[in-house]
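S.K.: Here is my input, please return the structure:
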Amino acid sequence: METGVEPEDIGQDPEYAGRLEYHGDKENGYTLTIRDLRESDSATYKFRFITDQTRGRYYGDPGVTLSVTGLQVKVTGGHQDKTLTCSTTCTLTDNPTYIWYKNGHIVKEITSSLYSDYFSDADSYSCAVKGHEDLHSAAVCKKCWSVTYTHQSICALKGSTVDISCSYTYPSYHEIKHAFWFTKWSGMEAEDLSSVPGYEGHIEYLGDKKSDCTLRITDLRLNDSAGYRFRFITSGGKVAGSPVSLTVTGNLSHIYYCNYLIKGSHTDTVVYLMEKYQI
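M.R.: Alright, predicted model coming up:
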């Protein structure tokens, strides 16, 4: 920290709004919890306290370095006998247990990040860390097609921002030509939301041309309630996912009623909203 430069309280930083929680007291110290981690949160964090004494300003040095990483499946081996590695850009703490998924279903829980078996080219594989099963890696496959959503149904408050998390797979020898979200068909073709009047500056495609297809909708309006579908076109085919149902309400009590109606997924949706929007 530079001499004479006042440190910035991250509690006042808009990037951390609604994501920080302090635990502790003035006698025993504080613990900081950061929710909904982003790669941009990677930094060195230092705790500072100020007393009523002259020059009574102190901070911990060298601080705690936090590295935020995502999971990625890497494939090595022969034609069919392959080894999958649940890879990260940094070493995870607490000796995690890795969960392996085949075509979306759990097949193994192990403490090693390696998983070896006989694999079919038509199957898809992904991994997660136990306790954080909602944070899957993108699925990998050689000859498969899929669109997977974290939540099939979402309830959100008017004026808030929602991320519709999504991942997709396609044959490794194909090239992505176009990827977009839509709610309606125009004739025989899906209508790209980014070209629909009223959505300019209102939606943001956070995905890429590899595996992530997350859509962000800001400043939600009541008429944003719809079924949202992701579609991608490759050099050898076209695929569209099933709809994600988004319900926008202006009344907080309607959130819980809405979730009650979404049988089988209302618990996940409530937790998602409470964590993301601090309801």
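
S.K.: When you work out contacts or count neighbours from here on, use the C-alpha atoms and nothing else.
M.R.: Will do.

S.K.: Double-check residue 153 against residue 260; I have them as touching.
M.R.: No - Residue 153 lies out of contact with residue 260 (C-alpha atoms under 8 Å); the separation is 11.4 Å.

S.K.: Those two - which one has more neighbours?
M.R.: Neighbour count, other C-alpha atoms under 10 Å: between residue 153 and residue 260, residue 153 has more, with 23 against 15.

S.K.: nearest residue to the more buried one other than its sequence neighbours?
M.R.: Distances taken as C-alpha to C-alpha, 6 or more residues apart in numbering place residue 245 nearest to residue 153, at 4.6 Å, with adjacent residues excluded.

S.K.: so is that neighbour in a helix, a strand, or just coil?
M.R.: Secondary structure, DSSP: H, G, I helix; E, B strand; the rest coil: residue 245 is strand.

S.K.: Was I right to think it contacts residue 228?
M.R.: Yes - Residue 245 is in contact with residue 228 according to C-alpha under 8 Å; the separation is 6.5 Å.

S.K.: Comparing those two, which residue is more hemmed in?
M.R.: Remark: of residue 245 and residue 228, residue 228 carries more neighbours, 21 against 18, as counted by other C-alpha under 10 Å.

S.K.: Kindly provide the distance from the more buried one to residue 258.
M.R.: According to C-alpha to C-alpha, to the nearest Å, residue 228 stands 17 Å off from residue 258.

S.K.: doesn't residue 182 make contact with residue 232?
M.R.: No - using C-alpha under 8 Å, residue 232 is not in contact with residue 182; the gap is 10.7 Å.

S.K.: Would you do the same for the sequence below? I want to compare the two.
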Amino acid sequence: MALFLKYFSGLPGNSCYRVSYPTRTMCVLQGTSVDISCTYSHPPDATLKYTYWFKWRADQDPRDLQADSEYKGRAEYPVEETGRSTLRITDLRHTDSAEYRFTFKTSYYEWKGILHGTTLTVTGLRVEVTPVAMVTEGQRVTLTCITSCPLADKPSYIWYQNNGPVTGSENPENQLVLDPVGPQHAGSYSCSVRNYAHLRSPEETLTVQCTMNNSSSLTTVAVGTVAVLLTMVIFLLIPPSLHVSCDHAFHQLNLCVLFILNEMCLFFTVLQGNDDWTVTCTSSNVCSVRGSTVDISCTFKYPEKQHDLSTTVLETLWFTKEDRNQKPVDLLSDADYTGRVESSCGEISCFWSSCNRKCTLSIRDLRQSDSAVYNFRFKTNQPGGEHTANPGVALTVTGTL
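M.R.: Prediction:
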């Protein structure tokens, strides 16, 4: 519980003006409602003139939310009694993510809401498939219902395959594990939170490729072994000037045999699959002082090649919220951070079949409203090659008044 006190010895009654916010941070699902409350007190001989809630903005004066066009028809004060007030916001949007404060005025003094209130983060749902959205039969696949911050009250999650509920999928865990995955698991997946089935995540498609039977696998391995032996013999016997070209490919189970017989050439190579996709951040919690600068770093890892396609990183971004289409809002284009953020990434380092790269977010002139969960996301040209740090980095900005 957060308790904030302020004393004014020069006021009549020589008593205490106080505002207390029971909850400092809240994470709520987009499209639902939230109640933010506080208690307050003033000298008994002071007459209360008015009370209201406002969205705190560093560069703007407080404005009653009920008179704010952004919140028209969505903000109300259902509990208004002596010493207690509640703000209710309905049909929550991503743009509602902000810090909310309470203010009141008496016949002696106006409380301007200068102390920190309750920070609200509005999040949507999305599905992430690990290792990737295209897998081979028999693998272990984990689907995760992701939010940009931990939802309150530990809700139960429900999974849907091809718009129908997955039997027995409702549980407090936000993951659906398919082990081993089979052709029956292929399809489109989405998730929702219990009691909010109408607020499902966008669908994510899972593709399952079938494997060969045991006899076919043994045949493929045998062909590969023979190819290696023949290649060694042929290259010892044929003239060095012979033009060598291999333009036919036969591959299965990560075994690739390249051969062409009309020019007496056999060439053999083995490709090893790598589905290692990770995002690792240096710390899950960071605390910095208001007005200072903070650096947040994450390193992401991905396979250099997959499904015979070289991996190319198309985009990297940092975000704290999503837009109406549940797409991450790049901090570099977020008006709340204009001129205060920079994002930089180091060189790509590849070893064997895996590559990694470190990216750093710098935020200058830290404000109290910068307290949030910062997520890093990168996108590649691979099917399902979009990955986000989970969990992100929770930044808390502190300071004295």
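
S.K.: So after superposing, what's the score?
M.R.: The TM-score (TM-score structural alignment, normalised by the length of the first structure) is 0.47; 147 aligned residues with a C-alpha RMSD of 2.9 Å.

S.K.: hang on, the earlier thing: overlap in contacts of residue 153 and residue 260 of the first structure?
M.R.: Here residue 153 of the first structure and residue 260 share the contacting residues residue 266, scored by C-alpha atoms under 8 Å, 6 or more residues apart in numbering.

S.K.: just checking, residue 256 of the first structure is part of a helix?
M.R.: Yes - counting by three-state DSSP, residue 256 of the first structure is located in a helix.

S.K.: what's near enough to touch it?
M.R.: residue 270.

S.K.: let's see 10 Å
M.R.: Going by C-alpha atoms under 10 Å, 6 or more residues apart in numbering, residue 256 of the first structure touches 155, 262, 266-267, 269-270.

S.K.: overlap in contacts of residue 232 and residue 182 of the first structure?
M.R.: Shared contacts of residue 232 of the first structure and residue 182, counting by C-alpha under 10 Å, 6+ apart, come down to residue 240.

S.K.: Which helix runs longest in the first structure?
M.R.: If you go by DSSP state H, the first structure has its longest helix at helix 266-277.

S.K.: Which elements pack onto it?
M.R.: Contacts defined by 3 or more C-alpha pairs under 10 Å, 6 or more residues apart in numbering; DSSP states H and E place helix 266-277 of the first structure against strand 153-157, strand 162-164, helix 252-261.

S.K.: export the ones you listed to CSV and tack on distance to residue 117 of the first structure?
M.R.: Formatted as CSV, these follow (distance: least, C-alpha to C-alpha, whole Å):
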stretch, distance to residue 117 of the first structure
strand 153-157, 34
strand 162-164, 33
helix 252-261, 40
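
S.K.: any idea which of these is most buried?
M.R.: Stretch with highest mean neighbour count among those: strand 153-157 (a mean of 25; mean count of other C-alpha atoms under 10 Å).

S.K.: host element of residue 227 of the second structure?
M.R.: For residue 227 of the second structure, the element it lies in under DSSP states H and E is helix 214-237.

S.K.: immediately after that helix, which helix or strand?
M.R.: Taking DSSP H and E, what comes next after helix 214-237 of the second structure is strand 249-252.

S.K.: The helix or strand just after that next one vs helix 214-237, what angle?
M.R.: Per DSSP H and E, the first helix or strand lying C-terminal to strand 249-252 of the second structure is strand 255-260. Strand 255-260 of the second structure and helix 214-237 are oriented at 50 degrees to each other (axes from the mean of the first three to the mean of the last three C-alpha atoms, to 10 degrees).

S.K.: Strand 255-260 of the second structure - contacts with which helices or strands?
M.R.: helix 214-237, strand 249-252, strand 265-270.

S.K.: and the shortest one, what other elements does it pack with?
M.R.: Under the contact criterion of 3+ C-alpha pairs under 10 Å, 6+ apart, the helices and strands touching strand 249-252 of the second structure comprise helix 214-237, strand 255-260.

S.K.: which other helices and strands contact the first one?
M.R.: Packing contacts for helix 214-237 of the second structure, counted by 3+ C-alpha pairs under 10 Å, 6+ apart, involve strand 249-252, strand 255-260, strand 265-270.

S.K.: Packed most tightly, which of those strands would that be?
M.R.: The stretch of those with the highest mean neighbour count (mean count of other C-alpha under 10 Å) is strand 255-260, at a mean of 19.

S.K.: Strand 265-270 and that strand, what's the angle between them?
M.R.: Using the same axes, to 10 degrees: strand 255-260 of the second structure against strand 265-270 is 170 degrees.

S.K.: before we move on, back to that, comparing the helices and strands packed on strand 255-260 of the second structure, which stretch has the densest surroundings?
M.R.: Comparing these by mean neighbour count (mean count of other C-alpha under 10 Å), strand 265-270 ranks first with a mean of 18.

S.K.: still on that earlier bit, want to try TSV for the contacts of residue 256 of the first structure, with distance to residue 24 of the first structure as columns?
M.R.: Listed next are those as TSV, based on distance: C-alpha to C-alpha, whole Å:
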residue	distance to residue 24 of the first structure
155	33
262	38
266	33
267	29
269	30
270	27
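
S.K.: Neighbour-wise, which one of the residues you listed leads?
M.R.: Within the contacts of residue 256 of the first structure, most neighbours by other C-alpha under 10 Å means residue 155, with 24 neighbours.

S.K.: my read: it touches residue 227, true?
M.R.: No - using C-alpha atoms under 10 Å, residue 155 of the first structure is not in contact with residue 227; the gap is 11.9 Å.

S.K.: what's the overlap in contacts for the two?
M.R.: Shared contacts of residue 155 of the first structure and residue 227, defined by C-alpha under 10 Å, 6+ apart, comprise 245-247.

S.K.: Reformat the residues you listed into CSV and put distance to residue 31 of the first structure next to each item.
M.R.: Shown next, in CSV, are these (distance: C-alpha to C-alpha, whole Å):
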residue, distance to residue 31 of the first structure
245, 38
246, 36
247, 36
